[in-house]
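1. sharing a sequence plus its predicted fold:
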Amino acid sequence: MRTPPYKEGQSVRRSLFFTLMIVVAMPGIALAAEPGGGEGWLKPFAAIAAGIGMGLAAGLCGLGQGRAVAGAVDAMARQPGAAGRIQTAMTIGLALIESLALYVLVRGVLLLFVKWPA
């Protein structure tokens, strides 16, 4: 078994050091920015929120759709006579699941293109 090339706790100290340096440098970066009628400080956070929201919505909707289709295919295999009704219910369910992702997409686009106060 190989031992890591660093001492125990050194990796944690290193990451804490770099995190502290970033936090300490942030006010300097903010003060170095030119004042003006920019889009405000909320714009970058809105972009991050839109990206995280869409990523979560797409991933979780994909998982939900996969489970819905798996359940529908399993039900169709057990009762082939009810396949038409099961397929209709599955299609409606998939449309509702996909609408959640589309709502998050619309919200994300609105967050990105709204004019934020300075």
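-> Everything's here; your move.
2. for the rest of this, base every contact and every neighbour count on C-alpha atoms.
-> Fine.
3. pull the contacting residues for residue 80.
-> Residue 80 makes contact with no residue, according to Cα atoms under 8 Å, 6 or more residues apart in numbering.
4. got another one to weigh against that:
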Amino acid sequence: MNELAMMGQYIGAGLAAIGCGAAGIGVGHIAGNFLSGALRNPSAAAGQMANLFVGIAFAEALGIFAFLIALLLMFAV
């Protein structure tokens, strides 16, 4: 494989890896908003715990997909 194609693979993998950092930001945003709402209305916090975990799972899944795409771009021929 020529150097230009390899360079494109690494640039694409780096851009896809941005999604991993964005997943961390998303999880922090979800948890922060949950905590803010729980402090405003503590009696409703227990009922929203399942929504918190579903939101965190979706945000982490997007980060894992971005990591998978970055690995595929780096090591797939």
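-> That came in fine, so what should we check first? Only a predicted model underlies this, so the values are computations on that prediction, with no experimental measurement involved.
5. secondary structure class for the corresponding residue of structure 1 for residue 68 of structure 2?
-> For residue 68 of structure 2, the equivalent position in structure 1 is taken to be residue 106, counting by TM-score structural alignment. In terms of secondary structure, residue 106 of structure 1 is helix; the call rests on DSSP: H, G, I helix; E, B strand; the rest coil.
6. tell me how many other residues crowd residue 59 of structure 2.
-> Using other Cα atoms under 10 Å, the number of residues around residue 59 of structure 2 comes to 21.
7. host element of the residue opposite residue 35 of structure 2 in structure 1 once aligned?
-> Aligned by TM-score structural alignment, residue 35 of structure 2 pairs with residue 73 of structure 1. In this structure, residue 73 of structure 1 is located in helix 42-78 according to DSSP states H and E.
8. so what secondary structure elements neighbour that helix?
-> Helices and strands in packing contact with helix 42-78 of structure 1 are listed as helix 83-113; criterion 3 or more Cα pairs under 8 Å, 6 or more residues apart in numbering; DSSP states H and E.
9. distance between the helix it packs on and the chain's centre?
-> 16 Å (Cα atoms, centre = their mean, to the nearest Å).
10. tell me roughly how far it lies from structure 2 on average.
-> Helix 83-113 of structure 1, aligned to structure 2 and superposed, deviates on average by 1.0 Å (mean Cα distance after the TM-score superposition for structure 1).
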